[in-house]
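Trainee: 3D model of this:
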Amino acid sequence: MTDTVDDDVNVDALTLGRRIRAYRVQRGLTLEALAQAIDRAPSQVSTIENGNREPRLALLRAIAAALGVTVDDLLDPTPPDERAALEIAVERAQRGPVFAALGIEPVRVSKAQADAGLRAILALHQEVERLHRERAATPEEARRANAELRATMRARDNYFAELEEIAASLLTSVGHAGGPVSQQTVSDMADHLGYSLHYVGDLPHSTRSVTDKRNGRIYLPTEQSASRDSRSPILQAFASHLLGHDEPGNYADFLRQRVETNYLTAALLLPERDAVALLAEAKNFRRISMEDLRDAFAVSYETAAHRFTNLATARLGIPVHFMKVHESGTIIKAYENDAVAFPSDALGAIEGTPVCRSWTARTVFDVADRFSPYYQYTDTPRGTYWCTSRIEKAKEGDYSVSVGVPFADVKWFRGRETAHRAISTCPDEACCRRAPAALASTWEGQSWPSARTPTSLLAALPTGTFPGVDATEVYTFLERHAPAGRSNG
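Mentor: Model (predicted):
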């Protein structure tokens, strides 16, 4: 274009302002002289040059005429020189969300400031912005972190000897003699670690428990979920103390700490010595059962299944896989060291990917009897696997919890005589991802479903030191409940 511009042109006010200033200085004009030439107040010209106002087209033409240039010259997106580019970068940084979130008063950028000082401000901003990006993990970053963590778990057969030792030491310190861990034993553990338990009705909605490290208090909800073990929140609350966790620096740290906390909680509820003794005897009699492990230690089926994966390979020599699958057919979490082929994306992440319709984790949803164990053999391209699965309920809907082993190891399990069998050729799309030809010929192009898209697919994960937790709500809660005279101690 030549000296003409549409009203809706995308103007970079900062660059435009610096270019007007550069041309004004080149022409030897003062701010007042340019203002007089375009019949405006000097303050208005200053506002434009500082990038705080975008002039209308008529005013832009007047400025161009006064400076002896074209409108195109003024709208060129290139900064007039290196100094101007540096000033623009600093101004843009100070107007961004990072400075606003930190509450830092913007620095007035002027000619008197040295380039080195401006570069220092810009470098600090870029580093803070980088740290914010790491903290606010995108779904892609979170999926990559999940894949890396699962690889670590596989390399260790999901067995962490150091966490087993911590659990055994604490159990010994409170005189646990074996068998199920009672609520009283859990309370004794908290007392041993210097924590008192307080049940409240106003726990922050984003939390399961809140620990006041200053005053040695653990706050828990007065109303317990019918599907949740009342001992678990207490154990999880002081697990981070036992593990020496610092505030997570990024989402990968958060995931690792959560896995360690859940592992230690399970190791306390199902002590290694007692759980291995029960499972070894069951293996000897060829009757390993997740239900028996659950009942022996009075835990949930999911906790028993998780704990089995900790001990199956390291202590019993049995390779294993675990799956938790939502009723929609997508994986919530999974683990394997038996070469089963989980569906995954290009990053190697499996969370949120759909499970084959023929796998036990999906077929169990079609079983009428949801109170009895369900067993199934599945023939896959990597061999035949046997699985036991059960439906559990949560506020997000039903989900299946499945434990499986290769065919060679099914001899150790109760339920190996099942007649249920399926064939899966996934990831071949013809297996279950492509509609049968008859259905496709009738309905292809004639349907338009409205997908229920999870918001997590469209937005970044919750930010903050502890993702999903409202820090202000937690601090206000602690201030409200702190012992008199000790909230600021």
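
Trainee: Please count neighbours and contacts with C-alpha atoms only from this point.
Mentor: OK.

Trainee: The longest helix that the chain contains: which residues count as buried?
Mentor: The single longest helix within the chain, with elements called by DSSP state H, is helix 115-135. Residues of helix 115-135 classed as buried by neighbour count (16 or more other C-alpha atoms under 10 Å): 118, 122, 125, 129, 132, 134-135.

Trainee: how about CSV for these, with distance to residue 206 added?
Mentor: Output for the buried residues of helix 115-135, formatted as CSV (distance: C-alpha to C-alpha, whole Å):
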residue, distance to residue 206
118, 41
122, 35
125, 30
129, 26
132, 21
134, 22
135, 18
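
Trainee: this one as well, want them side by side:
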Amino acid sequence: MPPTSLELSTLGHRIRHQRLAHGYTLDELGAVVGVAGSQLSLIENGKREPKLSLLQAIATATGVDVGDLLSTEPPNRRAALEIELERAQTSSVFRQLGVPPIKVSKGMSDDTIESILGLHRELQRREREAIATPEEARRANTELRLMMRERDNYLPDIEKLAEKQLKSAGHVSGALTHRTVSIMAEKLGFELLYVNDLPHSTRSVTDLEHGRIYLPPASIPGGHGLRSMALQAMAHRLLGHKRPTDYADFLQQRLEINYYAACCLMPETASVAFLQQAKKDRNLAVEDFRDAFGVTHEAAGMRLTNLATEHLGIRLHFLRVDGSGAITRVYENDDLPLPMDVTGAVDGQIACRKFSARAAFSEQNRTTEHYQYTDTPAGTFWCSTQTGTTSAGEFSITVGVPFDDARWFRGRETQKRATSTCPDESCCRRVASDVSERWSGKAWPSARVHMQMFSPLPRGAFPGVDDNEVYDFLDRHA
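Mentor: Got it, this is the predicted structure:
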């Protein structure tokens, strides 16, 4: 195998070091070993590989062993700096800048090279931290969604881990209490602390050195979610997560900690028993599943996607849609036709107006689930939708199944039916000709544009997290 450019560069520096240490010029050493000084210069600059016979002659002339010349260690600090700079200036990150490389001269000080290397190191650091462009992020998210679809959204290893941890903490049945979550943390060597000054860019912060998990105050609205936050923080330790290497790794870790928290809040054994009985009674309902374990409607709907196919033999879909009709969270393995962009991403796409996920916003009674059958190009689907409101606006949570499986669910008797031909533009996207003729050229709407459409993802191994804020916070509480 031919030597690498780095190996040749190191060899050249070691030859130069020995030549200068013995007071030879290039021509003088060249005369001793039988080559021109210009040829020796090419070897010292790592541009040419010397023959073994020449290496032996150079070693004899300088009084060292051939092994010393072939060592992979730079002969001195100056050589180490020059080699690192050469490597940095041949990197793809530097070449993409289109900036000509700096040629190191004898008169260039070590401090100058150190300063230039500092810029290269920062360039490499920023390249590592810029985890993904929006398009790369969408592709990574799509790949993860498709991978989970193949697994029916079921991760048995995490299911077993959660049940083991719950059993160790003494949890038997019913809703998981904050006290039990604290016991689970203690068994991992953590203390749960509720503070008012968490960094704005974080949901929780784990101090690995002192064994503390910092969470927001228990008195905040929706404080029931603190159980999930604490469980997610613990999951990183239990699942052996390391610092994310790229955005896909970050997404995978986030999925796994969310899955673990869901498994703890709605344990597999108890949840499956509840769902199997409800199916036997032909009375499956997300709202009942939610209330039995004291979680949110969204959490219950997502947990159903983990268990329904694996344990009940039911394929299904889940949608969270905001008030503008954009899909913000999705899962399906029942072939529901969904809008996708060119990368295959569904998140951010606009759901069909005929879907229950959007039609439910016009319902007067928002306190109960709304049911609907929808005829689509892929068949007829039954759906159950619950709407809600947050500070960010309206949203809906929909869980649906193919027509044949509606028989197991409460609300199957509904007479409400719609027809969707999306992605056909004529379904709900194309303006009626008479309306278009009436208003074309006479309206100028000001679009509400989300700035993230134009921005790269936040830098950092944990996107959007401000390290300065986090470290200042830890210093305050240490």
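
Trainee: TM-score for these two?
Mentor: With the length set by TM-score structural alignment, normalised by the length of structure 2, the two chains reach a TM-score of 0.75; 383 aligned residues with a C-alpha RMSD of 2.9 Å.

Trainee: aligned partner of residue 251 of structure 1 in structure 2?
Mentor: Matched to structure 2 by TM-score structural alignment, residue 251 of structure 1 sits across from residue 247.

Trainee: likewise residue 424 of structure 1?
Mentor: That one, residue 424 of structure 1, aligns with residue 420 by TM-score structural alignment.

Trainee: One more: residue 355 of structure 1?
Mentor: So, by TM-score structural alignment, residue 355 of structure 1 is matched to residue 351.

Trainee: What is the nearest of the buried residues of helix 115-135 of structure 1 to residue 307 of structure 1?
Mentor: residue 135 (30.1 Å; C-alpha to C-alpha).

Trainee: for that closest one, what are its contacts?
Mentor: Applying C-alpha atoms under 8 Å, 6 or more residues apart in numbering, one finds that residue 135 of structure 1 lies in contact with 249-251, 463-465.

Trainee: What's the separation between it and residue 142 of structure 1?
Mentor: Distance of residue 135 of structure 1 to residue 142 of structure 1, computed by C-alpha to C-alpha, to the nearest Å: 10 Å.

Trainee: Name the residues contacting each of these two.
Mentor: residue 251.

Trainee: So which of the contacts of residue 135 of structure 1 belong to strands?
Mentor: Among those, the subset assigned to strands under DSSP state E is empty.

Trainee: Out of those residues, which end up buried?
Mentor: Buried, going by 16+ other C-alpha under 10 Å: 250-251, 463-465, out of the contacts of residue 135 of structure 1.

Trainee: Of the residues you listed, which is the nearest to residue 58 of structure 1?
Mentor: residue 463 (44.7 Å).

Trainee: which residues touch stretch 23-36 of structure 1?
Mentor: 41-42, 44-46, 63, 66-67.

Trainee: Inside helices: which ones of those?
Mentor: Those of the contacts of stretch 23-36 of structure 1 lying in helices (DSSP H): 42, 44-46, 63, 66-67.

Trainee: okay, these in CSV with distance to residue 390 of structure 1 and neighbour count next?
Mentor: Shown next, in CSV, are these (distance: C-alpha to C-alpha, whole Å; neighbours: other C-alpha atoms under 10 Å):
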residue, distance to residue 390 of structure 1, neighbour count
42, 76, 16
44, 72, 14
45, 72, 22
46, 71, 17
63, 75, 23
66, 80, 18
67, 78, 19
